[in-house]
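coordinates only, sequence not included:
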């Protein structure tokens, strides 16, 4: 009798998406994938995952992977050996540094890297090559928080922890669409609101899903966060709400900060004028903050991604310092980090203006790190931050660049300029796990296959300073290697073998931990010396732990600064007088709008991972621009149509969404689409390169822009088992579908022209067609062995074909004759209901399914929708949409009754 198959146990690891740092249970499925669930024992999420985390199992396939080292030869990338590729990298960097000086080389890193990867790369550049030209895509998301923390606290230290979100009586969200971008934390806030009666204030120029549950929503004018919190500081003074005992003992600069606040926003009325808010709403915010001791103010990209981001952070921190509401349960300023290891990258010196272990470029710190590393070529000054780094590449000053785990040709401001700069490099090295992205296609000379999530082994640090393990549960595919190993091998070939003798991620972690405690004596906040002596087995079993984890007391304080103890020379916090809020780049008749960029619910960064998930691709599959109804009317835009958005730096063509939540005079477009996933949607090409003078973080929220309608006569879609390419100048957007690829398209080519195109697209298959010459409709389905392997549907834009039912047939093993006819007729087919666009990505529940349940009485409210369909019962990020549907249903019932 055969023994039952033995399945490997679930592996505890950490989600690779946002800075919440959720614990994941990954159970390999013996087919190269894994079953994914939340880890109920992880203190960041207690088992809950968002839609992206829940869909991780759909992103583990080998289809897009870079599996072997490749080098450019004869204008093409060809496979090579690891030895040859590593020699070329090491010799190229050594030669460039020798001939042009160490500042002629640079690394551009990523918050997707593990701390061990980050540490080794930082050590090689800053300690042994001798330049601090090491920066990271975290510069684009949290550098202003770092600068604000360092100015105020003397160190990049987040004072609080997630438990404060459970215990606060007032939560203020500033520039944060947490319902979509940090949904696990947002649901934690909602639980506090539901169970303890906590109040929620949302401050954002745009009314997002997060605002749907707000007790007060403040649609602040773009860039005016500093004015709002300066007005709050003045109000706290006038109502005698300051904690003078705390101010006197634990802060300096109070008088100057208050005086500047009075200059900027001397009263409620002036604050309202500056911020574009109603005076009554401003007064209510001030009163709620003043009268509620337990306040947590969470801020995210809307604050950070600004040319005045550091001052915005400062103005928030000032209000907490002035009231002593910091470091205590349920109180404090809290930065919601964008990437899974943005915090860990900061800890190991991944930013150009930091050394490892949160040390700076002061003489004492440079000497200390140099002695610890036994480094003879320590960098002694800050390097170039991201935007400046790529400008230096464009000028020819940086000649060799190594990009790790990021896609700057899409994500950086003025992305077209970045792409052109990359093509000027003498040596462009990319280590990544994807075979192709926009950066790879910008003249890469060496490609190095890196381990991906599920194969990596090391640590990450989340937004509350909690270090968690990412553990491997899949074998390394092809010849892929961990990033720390790749950098170590290059360092050895450059002559630094003794300093880079690591044999495992654990070796790197122990050195990193030991450096954090080296000559520390409590003078530096970041100290994990208590973890420096972990054995390999102890490292493997390391449970999530917050820092500090000092040698003497490895698991002490989870909060900082309740009793002062700041990391400044005198131990006091600095209350900084912010600069007067500066006007953004001036608008003009040519560029009369402000372009605001950001994220959507079910996608991540440039979609190299989430773009592989059919579940995630169903919610908002097309790149879009969101416009206020009044602006849409004036510009001649229609919902579901197309528009060209243009700035001084570039243009994109995007689908139009008209929304009352969008601020009049502003446009919103998401950042995720690239040249790999859409024809004209690389939104970074439009973004201004203006940066914050203190943090170097780019302004991604207020680029001057214009918008105009674009007309396409025809729209449609194509589905295929393999990758399809469409003729120019077709507008297209690529989305993952089960067992293949989908393209949504728009064109001025006639259906007859598409009929000719389809013949070449699906040559060698059995073709079934439907042609309506009068109606300008063409539908084609390609079959092989009775299985639907591709299709192309094109029709007039006013009656664009929908693909939801056809996608269902595409997933089937075989399609019967009746279903073939029904599909080509454009009608729903036997046994296949049309679910409509996805609303709940976690469980794949469509709009039509939900509306039908409401219509037939299966569900009457959000709770019953959850019971009947499961929608909204996992991460909760679709709950705002569900509530809107229920509300609209109620309104329709009332109108129907009134009509009777």
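Nice, I can see it. Everything numeric here is computed off the predicted structure, so don't read it as measured data.

CA only for contacts and neighbour counts going forward, please
Noted.

all helices in the stretch 301-450 of the chain, in order from the N-terminus.
If you assign secondary structure with DSSP state H, counting those that start in this stretch, the helices in the stretch 301-450 of the chain sit at 301-304, 309-322, 342-347, 363-373, 386-394, 408-411, 415-422.

for the stretch 551-700 of the chain, what spans make up the strands?
With DSSP state E, counting those that start in this stretch as the criterion, the stretch 551-700 of the chain has strands at 573-574, 593-598, 624-627, 642-647, 650-658, 666-670.

now for the next helix or strand after the last one, which elements pack on it?
Later in the chain than strand 666-670, the nearest helix or strand by DSSP states H and E is strand 703-710. Other helices and strands packing on strand 703-710, by 3 or more Cα pairs under 8 Å, 6 or more residues apart in numbering; DSSP states H and E, are strand 593-598, helix 629-635, strand 642-647.

Distance-wise, check residue 610 relative to residue 65.
Using Cα to Cα, to the nearest Å, we find residue 610 at a distance of 14 Å from residue 65.

neighbour-wise, which of the two wins?
Between residue 610 and residue 65, residue 610 has the larger neighbour count (other Cα atoms under 10 Å), namely 25 against 20.

thought that one was touching residue 603?
Yes. With contacts defined as Cα atoms under 8 Å, residue 610 counts as touching residue 603 at a distance of 5.6 Å.

then this one, side by side with the first:
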């Protein structure tokens, strides 16, 4: 698995040695039915990254190979010393690149063995805003629709996402459905992306102004009598509060930098059954939750909730959804609330630890955790994540990582392993057993097709070993099936009930969507009962909110995080490239070429292919300029995977902790010829 679409692959191991020789789509898997993308195949059989094959410890300025006993001993002792007086002195960072079992175990270690508040995952950097929006609207996390709804939608509205690049298999379904005579594809994105190029219509707001545009559309729906009053009155609350603060459509459109004709186009599209997809362009903003909520509001107001319609956030990492359900990061397993004392008692009882050890809030998130290094945090355990490249204001992040006692567990060499005090080499996909959960709540098995290289251990094995040393008896088994069974039992009766899912069932059915409270249940569209008969008093809609109704939000646009100025006249935005995910450790060398910055011809200070310095208020990098009219004037575009990009980005973030990756102010200057020659000539 390479992204959250959750395609099933069939792998064949090499004949001699270790590794994956052949990978292809699995025709028997119900998600993709044999389809596969080039990146998913290539990263399985021929990843570009530098594999880690030996545990290492720091001796002076160098990382040196060592034995597992020495590496694990130093890691365990360092974490134990830091937590001795204050459990919050240890920060734990997880990832959407772990199996469900490893994610569950890491949460058990962080919350149960250590008792630290300072636990999070890189999934917060991309999906926390969407998660909060779902909770605010529906009382529970995850999109209501599923992939089954894609063929039935007539309008496919893709907002702040580029699935043609990031989710190619899913985009094929979207594009096929949009190609029907009564259907269309509309893209909202400042940049003319590959997805926008395939669309029937492209609306291009200014970067960071999506909330203003969403409110303009809703205001126009209200003015043009486009609101589904029957649905709103029967199944929602808070609409009048929203109307009281709703801006004028023309004013909001002007804030977003679009014409009213574009607003009317979007209003008209919502008349038909609409799936509204969104991605990082919406989430990664200081008002990410507000913006995602405003898109949900559009679905509620237009009656676009139900089969063939609804809000559908596009998750990035392969197991981001699993991390949200399993890991005890933002909620206890099964989406149990942190501030629910009954949930804390149940979890403490299941783990056999004192209830007062478990934190009663989820903590500050990854950015806040690293901000507290040198004050509260003394040690960090990072698993399958690369914060030195993947977090905003990367120079400050690297300084914090360098100051802390740092244990890094990964399959590949990264900018973060270079700073580590202890490096634990871990197995990756094709070398591990377990399960994952895709963006539409479907759990699938992953199986080992090849042994890990000699000297490499699985994430689950390593986490359980460290956790058991910190809290003896906490991990009675390291077997993936036993860990999954323990996790699933903890979800029984919750909104994300997985207790009806087992390895045996997954072996039989390949994949099962939660909630699955028993061994025969198959979940579909959330909160909706297609068999209910309203004429007999049955409710077709039921939301897990106090009132049983879906809730509108009432936020309005407050401006971008970092406006341009005379000193920094360009807006930097970031996005994925076709061959990269996360920080690109599978698809690039450890010493990559300079980043390529895409700039409109009118904003380019040098010619195509020439070197340019990009500077923000936090730092500067050298990049190669690509003149590209697909990028709007006044905007610079950089790939989010490149390890230099986040030297520039701002730590400003949404209340959920999700950073504002998509917009900051920069300037571009030519790199003098003498400086380039000096950099290129070896000392």
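Structure's in. What do you need? Note that the structure is a prediction, hence the values are computed from the model and not measured.

just to revisit the earlier point, what is in contact with residue 610 and residue 603 of structure 1 at once?
Residues touching both residue 610 of structure 1 and residue 603 by Cα atoms under 8 Å, 6 or more residues apart in numbering: 52, 616-617.

Select from the residues you listed the one having the most neighbours.
residue 616 (29 neighbours).

Would you confirm that that one contacts residue 56?
No. Here residue 616 of structure 1 lies out of contact with residue 56, judged by Cα under 8 Å, at a distance of 9.9 Å.

between the helices of the stretch 301-450 of structure 1, which one is nearest to residue 508 of structure 1?
helix 363-373 (12.3 Å; Cα to Cα).

Can you tell me, leaving aside adjacent residues, what's nearest to the equivalent of residue 19 of structure 1 over in structure 2?
Counting by TM-score structural alignment, residue 19 of structure 1 corresponds to residue 4 in structure 2. Leaving aside its sequence neighbours, residue 4 of structure 2 sits nearest to residue 318 (Cα to Cα, 6 or more residues apart in numbering; 4.1 Å).

Residue 203 of structure 2 too?
Nearest non-adjacent residue to residue 203 of structure 2, counting by Cα to Cα, 6+ apart: residue 188, 4.7 Å away.

Identify the residue of structure 1 aligned to the one you found.
With TM-score structural alignment as the criterion, residue 188 of structure 2 lines up with residue 203 in structure 1.

Could you measure from its match over to residue 237 of structure 1?
22 Å.

neighbours around the residue nearest to residue 203 of structure 2, how many?
Residue 188 of structure 2 has 27 nearby residues by other Cα under 10 Å.

Let me see the contact set for it.
Residues in contact with residue 188 of structure 2 (Cα under 8 Å, 6+ apart) are 157-160, 196, 202-205.

related to what we said a few turns ago, show me whatever sits in contact with both of residue 616 and residue 56 of structure 1.
By Cα under 8 Å, 6+ apart, the residues touching both residue 616 of structure 1 and residue 56 are residue 610.

and residue 44 of structure 1, which of the helices of the stretch 301-450 of structure 1 is closest to it?
Judged by Cα to Cα, the one of the helices of the stretch 301-450 of structure 1 that comes nearest to residue 44 of structure 1 is helix 342-347, at 14.7 Å.

Give me the contacts around the closest one.
Here helix 342-347 of structure 1 makes contact (Cα under 8 Å, 6+ apart) with 19, 110-115, 118-119, 138, 142, 337, 351, 354, 356-358, 460-463, 465, 526.

Where does that helix end up in structure 2?
Mapping helix 342-347 of structure 1 onto structure 2 (TM-score structural alignment) gives residues 320-325.

Superposed on structure 1, what's the mean shift for the matching stretch?
When structure 1 is superposed, stretch 320-325 of structure 2 averages 0.4 Å from its matched positions, counting by mean Cα distance after the TM-score superposition for structure 1.

Between the two ends of stretch 416-432 of structure 2, how far is it?
Stretch 416-432 of structure 2: ends 23 Å apart by Cα to Cα.
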